Structure formats: structure tokens, C-alpha cells
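Novice: sharing a model that was predicted from the sequence below.
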Amino acid sequence: MSSSDIFIGEIIGTAVLILLGAGVVAAVVLKRSKAQGAGWVAIAFGWGFAVMTAVYIAGPLSGAHLNPAVTLGIAITSGDWSNVPVQMAGELIGAMVGAFLAWLTYYGQFKAHLADPEVVPPPLDEGLVDERSAPNAGPVLGIFSTGPEIRNVWQNLTTEIIGTLVLVLAVLTMGLNDSGKGLGVLGGLIVALVVVSIGFSLGGPTGYAINPARDLGPRIVHALLPMRNKGGSDWGYAWVPVVGPLIGAAIAAGIYNIAFA
């Protein structure tokens, strides 16, 4: 694979991943969506199918890492760091493209949702501050990126480390193709099911980012998009779903090298 193929493949694959993943969350959350209220099961399966679709699309071009944590884990175990910057850049750009496309797809629903008085509280009198009606995270941020149900930075970081450890260890032990640099045909399905399992079992505390690009790229798009009443992008938390998955990936690679290599 050439560097240009890898770059393009990671952009396309990660864009599809985020388009379908953010799309299922938008479908469940936004008012006037036909799937509103479908719940966590729909979200977990939606993200799993998003992974599967993106892997099969991008696999022939780039090996379909689609995740800087996966890229890091494979680089540590293989010792090949030559394409890591290209892969990670493609993943971040692709995540931003996918988030933008999800916003376009649900443009009308975003407008309706953010204009609904049940969602957006009325403005306070000048000089008053109410933490409950002016939260740091906006009413649609969860469509773009993750956030904790209980804000405890060490628990949140640990949750992301553990979830990503499971994902990357699964990729390394079950999902790689014969070259050891990407997901094989069966590996794409296996990893998709692992993502569903992580969503069901480990996703409750933080929303299971388990992918730095998946969280950071859409969070940047949320900050840039012209959405009235969207609220803040919660930058104080943004480092957790970036650092946690990278730590989890490094630990998974270490376990793999000790126990499986």
C-alpha cells in the first residue's frame, strides 16, 4: 500500500464510520426523527454496523485502522511506524468529514431539536447564573462526541483505557490479515461484534469513545458548526477520550507482545 492509498483509505473509512455512528445517535436523540427514542441497543448495534461497513470499504486501500488507538497498537507490535502519521492524519480528517455529513443528513432535525423549548431552556435574567440551565456540554454534543454520566476524571480515564484495551487486543489477536497491518475479511465482522459488546458492557459510564479521532474530530466540527443554542463543546473533558484510548492501546500491545507474540 502506498502512503497516498493509506491516507485516502483512512479518510474514506473513518468518514463512513462517523457518518453512520453519529447518524444512529442523531436518529435516536433528535426530535422529529423517525427513530427517536430507540435507545441504547440501537446505538450499540448502529456503531457496530458502522465499524463493519467502514472496514470493508477502506480495507483494500488502507487496511482499515480507522482509529489512532488501533494504529498505535499495531505499530507497537509490528515495529513499523513508517505510516503512523499518515494514518492518524487520515483518521482525524475522516472523522471530521463524517461528522459534517451526519449534520447535513439531519440538518432539519438539528434545527427543530435546538429550537424546542423543552430542550433549550429560556434565557436567564441578566446577571444570573444557573449551572443546570447553562451546562458546559450542549444539548446535541453527545451526537458528535462522548461525555461521562458521572464526571470523575480518573474513573472516566480508566473506563476509556479498559474499553480500548479490549478493542485493540481483539484486533491484534483475531482481526489482523495475513500481513499483520490491517483487518482481514473475517476480522471486520469480528471487530464489529466486539464494538457492540463493548457498547453493551462498558459503554455506560462514558459513552465508549475507544477512538481518539472518533471523539476529537467530531468535537471540533461541533465547535465550528453554526448551530444556534448548541452549547459548549466541553473542551475540559476532551483530553480523556484521546489519552485514555492511546494508553489502552499501548497496554493491549504490551499484553500481546508478552502473551501472544
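Specialist: Cool, the structure landed.
Novice: CA atoms for contacts and neighbours, from now on please.
Specialist: Will do.
Novice: mind giving me the packing neighbours of the longest helix belonging to the chain?
Specialist: The residue-count maximum for a helix in the chain (DSSP state H) belongs to helix 3-29. Contact analysis of helix 3-29 by 3 or more C-alpha pairs under 8 Å, 6 or more residues apart in numbering; DSSP states H and E lists helix 40-62, helix 84-105, helix 141-144 as its packing neighbours.
Novice: give the buried residues for that helix.
Specialist: 3, 5-29 (16 or more other C-alpha atoms under 10 Å).
Novice: repeat that for stretch 233-243.
Specialist: 233-234, 237-238, 240-243.
Novice: tell me how far the closest residue in space to residue 221 that isn't next to it in sequence lies from residue 250.
Specialist: Nearest residue to residue 221, sequence neighbours excluded (C-alpha to C-alpha, 6 or more residues apart in numbering): residue 96, at 6.1 Å. Residue 96 sits at a distance of 25 Å from residue 250 (criterion: C-alpha to C-alpha, to the nearest Å).
Novice: more neighbours, these two?
Specialist: Higher neighbour count among residue 96 and residue 250: residue 96, with 28 against 24, using other C-alpha atoms under 10 Å.
Novice: circling back: ok, so of the buried residues of stretch 233-243, who is nearest residue 59?
Specialist: Nearest to residue 59 among the buried residues of stretch 233-243: residue 242, at 23.7 Å, using C-alpha to C-alpha.
Novice: dump the residue contacts of the closest one.
Specialist: 211-213, 215-216 (C-alpha atoms under 8 Å, 6 or more residues apart in numbering).
Novice: what about 7 Å?
Specialist: residue 212 (C-alpha atoms under 7 Å, 6 or more residues apart in numbering).
Novice: quick check: which element contains it?
Specialist: Remark: residue 242 resides in helix 240-259, with elements defined by DSSP states H and E.
Novice: repeat for residue 72
Specialist: helix 68-78.
Novice: just checking, what packs against that helix?
Specialist: Counting by 3 or more C-alpha pairs under 7 Å, 6 or more residues apart in numbering; DSSP states H and E, the packing neighbours recorded for helix 68-78 are helix 212-224, helix 240-259.
Novice: put this next to the first one:
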Amino acid sequence: MTYPLAIRLAAEFIGTAIMVLLGNGSVANVDLKGTKGEHGGWILISLGYGAGVMIPALIFGGISGNHINPAFTLGLAFSGLFPWHEVLPYITVQLLGAFVGQAIVVLAYKPYYNMTTNPDSILGTFSTIDNAHSRFNGFINEFVGTYILVFAALGITKAPFFNNNLGTAHLALGFLVMTLVASLGGPTGPALNPARDLSPRILHALLPLKNKSDSHWHYAWVPVVAPILAGILAVFTYKNVFLIWHP
């Protein structure tokens, strides 16, 4: 069954909002001063982001495809697996959903933002920062992580192994993201998704938070460009190596 575009856009909006809310919410719980999860560690963040992707996938995977990521949408479109006339609407609602999801994080954690004096800890609950202050290192990290994310997501959802049980496939996406954050999250965050980074960064720039500093716009292009290029290459690779052999 193909759902009307408006319904699919609603799914993409809500799904992206949930992803950012649960993912960046876990970062806020760990990094902001005074929360019950303060210093909870990277495993807590990995679990938050894994569930943040898995839950929308289970809700919306059969409705919109649960892209919730412009890099995935563009990657599919460049390989002819998604119609170009729907790309801009999908990306628009993904960006808006990420903005709303982040706004809810701020509302939920506002007292703890006020107590936190480290501006990098505040920014880190919105968007990514390369810990080595290297755009080159950040680009490599985001490119490799997103390539694995998109390639594996296609493999999980398109593989014959899951033909009769796509629910299990979408469940596996949560473990995929959890593992990526645990294994490759140290250098940058990571974003692996332009909407997850750009929209919250814009909100960070707009909000009058007590102890924030600049929004690191000099770095902001990295978690946008690297995931998009990786997504295009990952879909192209999977399609031309594996999908052509589907019966």
C-alpha cells in the first residue's frame, strides 16, 4: 500500500522529531549539570540514539520508509530508488521535525541548561563538535559512519533474509545506530544526518541560553556535506552490487 504524500510527510516530520528528541535528549541527560543521568556515559547516549531511530522505524517504516535523514533521501533519489519530485518535501519536513524535536529537548531540560556553565556541553546537546577541532577528521568520521549507516540500512531492509519480516528488520536498525554511536561516536558526536545537526544548530543560534557561546558555524558544513556524499555513494554501491541480483 502506498500512502498519500501528505501522510508520508507527516510520518517523516514526527519520526525525525522523535529521533532528535530521544537522541539529543539522552545527550542532555548525560552532559547537562544536575540531571539524574549526569555523567551517565556514552553507553546511555548510544542507547538513546539507537532507540531514537528504532522507534520511528517501527512506527513509520511501513508508511514513509522512515528516511528521517536527508542523506538517505538524496542517496535513494540519486540512484533512482526515490522520486525526485518528493525529495524537497521530504527534506523540508525532516528539517522541521528535527527543529521541533530539539525544541522539546530544551523545554524538558531548561533548568539544567541554566545550571550548565560549559558552553561545549550545551552545544553538544544540540549538534556535533569535532573533539580534535579538525574539520578533516570530522569529515572522515561523518562520511564513514554515514556510509555504514545507509549501506547497512538498505541491506537490512532489502535483504532476502527479512523479506517476510520487515518488522524485525526495522528493529535491527536501532541496534545498527546504537553500535555506530558506540563505535564511531567519539570524535564528533556523531550526526550521520544533516537534519539532526543543522536544525538543532540553528535553534542553538536563536535561543538566548544563559551560558552558551557560538554555534561553531565554521564546522557546520561538515555534518551536512559528508553525510550527503556518503549516502549517495552507499546507495549507489548497494544498488549496483546487490540489488541487481534480486530475482
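Specialist: Good, I have the coordinates. Predicted model, so just to flag it, every value in this text is computed and none were measured.
Novice: stretch 213-231 of structure 1 maps to which residues in structure 2?
Specialist: Mapped onto structure 2 using TM-score structural alignment, stretch 213-231 of structure 1 covers residues 195-213.
Novice: quick one: buried residues of that stretch?
Specialist: 195-205, 212.
Novice: show me what contacts the aligned partner of residue 14 of structure 1 in structure 2?
Specialist: Counting by TM-score structural alignment, residue 14 of structure 1 lines up with residue 16 in structure 2. Taking C-alpha under 7 Å, 6+ apart, we find residue 16 of structure 2 in contact with 68, 94, 97-98.
Novice: circling back: alignment lookup: the residue nearest to residue 221 of structure 1 to structure 2.
Specialist: Checking TM-score structural alignment: residue 96 of structure 1 goes with residue 99.
Novice: would you check that its match makes contact with residue 197?
Specialist: No: in this structure, residue 99 of structure 2 is not within contact of residue 197 by C-alpha atoms under 7 Å, at 9.5 Å.
Novice: ok, the residue nearest to residue 179 of structure 2 when sequence neighbours are not counted - contacts?
Specialist: Spatially, and ignoring its direct neighbours in sequence, residue 179 of structure 2 is nearest to residue 46 (7.2 Å; C-alpha to C-alpha, 6+ apart). By C-alpha under 7 Å, 6+ apart, the residues touching residue 46 of structure 2 are 178, 181-182.
Novice: map residue 46 of structure 2 onto structure 1.
Specialist: For residue 46 of structure 2, the residue aligned by TM-score structural alignment is residue 44.
Novice: from residue 105 of structure 1, how far out is that match?
Specialist: 20 Å.
Novice: check residue 40 of structure 1 too.
Specialist: 21 Å.
Novice: how many neighbouring residues does the corresponding residue of structure 2 for residue 69 of structure 1 have?
Specialist: The alignment partner of residue 69 of structure 1 in structure 2, by TM-score structural alignment, is residue 71. If you count neighbours by other C-alpha under 10 Å, residue 71 of structure 2 ends up with 29.
Novice: check residue 180 of structure 2 too.
Specialist: 20.
Novice: SS state for it?
Specialist: Assigned by DSSP: H, G, I helix; E, B strand; the rest coil, the conformation of residue 180 of structure 2 is helix.
Novice: which residue in structure 1 lines up with it?
Specialist: So, by TM-score structural alignment, residue 180 of structure 2 is matched to residue 198.
Novice: what sits closest to that match if chain neighbours are left out?
Specialist: residue 163 (6.5 Å).
Novice: please identify which helix or strand holds that neighbour.
Specialist: Residue 163 of structure 1 belongs to helix 153-170, assigned by DSSP H and E.
Novice: can you check residue 206 of structure 1 too?
Specialist: With DSSP H and E as the test, residue 206 of structure 1 turns up in no helix or strand.
Novice: burial count for it?
Specialist: Residue 206 of structure 1: 21 neighbours (other C-alpha under 10 Å).
Novice: tell me the contacts of it?
Specialist: 146-149, 156.
Novice: ok, 6 Å please
Specialist: Contacts of residue 206 of structure 1 were listed using C-alpha atoms under 6 Å, 6 or more residues apart in numbering, and they are 147-148.
Novice: can you list the buried residues in stretch 74-85 of structure 2?
Specialist: Those would be 74-79, for stretch 74-85 of structure 2 by 16+ other C-alpha under 10 Å.
Novice: correction: stretch 129-144 of structure 2
Specialist: In stretch 129-144 of structure 2, counting by 16+ other C-alpha under 10 Å, buried: 129-130, 135, 137-144.
Novice: hang on, the earlier thing: from residue 218 of structure 1, how far off is the match of residue 180 of structure 2?
Specialist: Separation of residue 198 of structure 1 from residue 218 of structure 1 (C-alpha to C-alpha): 21 Å.
Novice: that older thread, residues contacting the match of residue 69 of structure 1?
Specialist: 227-228, 231.
Novice: how about those in CSV, adding neighbour count and distance to residue 118 of structure 2?
Specialist: Below are the contacts of residue 71 of structure 2 laid out as CSV (neighbours: other C-alpha atoms under 10 Å; distance: C-alpha to C-alpha, whole Å):
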residue, neighbour count, distance to residue 118 of structure 2
227, 31, 28
228, 26, 31
231, 32, 33
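Novice: and residue 239 of structure 2, what's its match in structure 1?
Specialist: Residue 239 of structure 2 maps onto residue 257 in structure 1, by TM-score structural alignment.
Novice: nope, residue 26 of structure 2 is what I was after
Specialist: That one, residue 26 of structure 2, aligns with residue 24 by TM-score structural alignment.
Novice: what residues does stretch 184-195 of structure 1 touch?
Specialist: 48, 51-52, 55, 175-177.
Novice: let's go with 8 Å and repeat that
Specialist: In this structure, residues lying in contact with stretch 184-195 of structure 1 by C-alpha under 8 Å, 6+ apart are 44, 47-52, 55-56, 59, 63, 167, 170-171, 174-178.
Novice: also stretch 51-65 of structure 2?
Specialist: 2-3, 7-9, 11-12, 15-16, 18-23, 66, 167, 170-175, 177-178.
Novice: residue 191 of structure 2 reaches residue 142, doesn't it?
Specialist: Yes: under the criterion of C-alpha atoms under 8 Å, residue 191 of structure 2 makes contact with residue 142 at 6.9 Å.
Novice: shared neighbours of those two, which are they?
Specialist: In contact with both residue 191 of structure 2 and residue 142: residue 223, using C-alpha under 8 Å, 6+ apart.
Novice: just give me the neighbour total for residue 88 of structure 2.
Specialist: Neighbour tally, residue 88 of structure 2, other C-alpha under 10 Å: 13.
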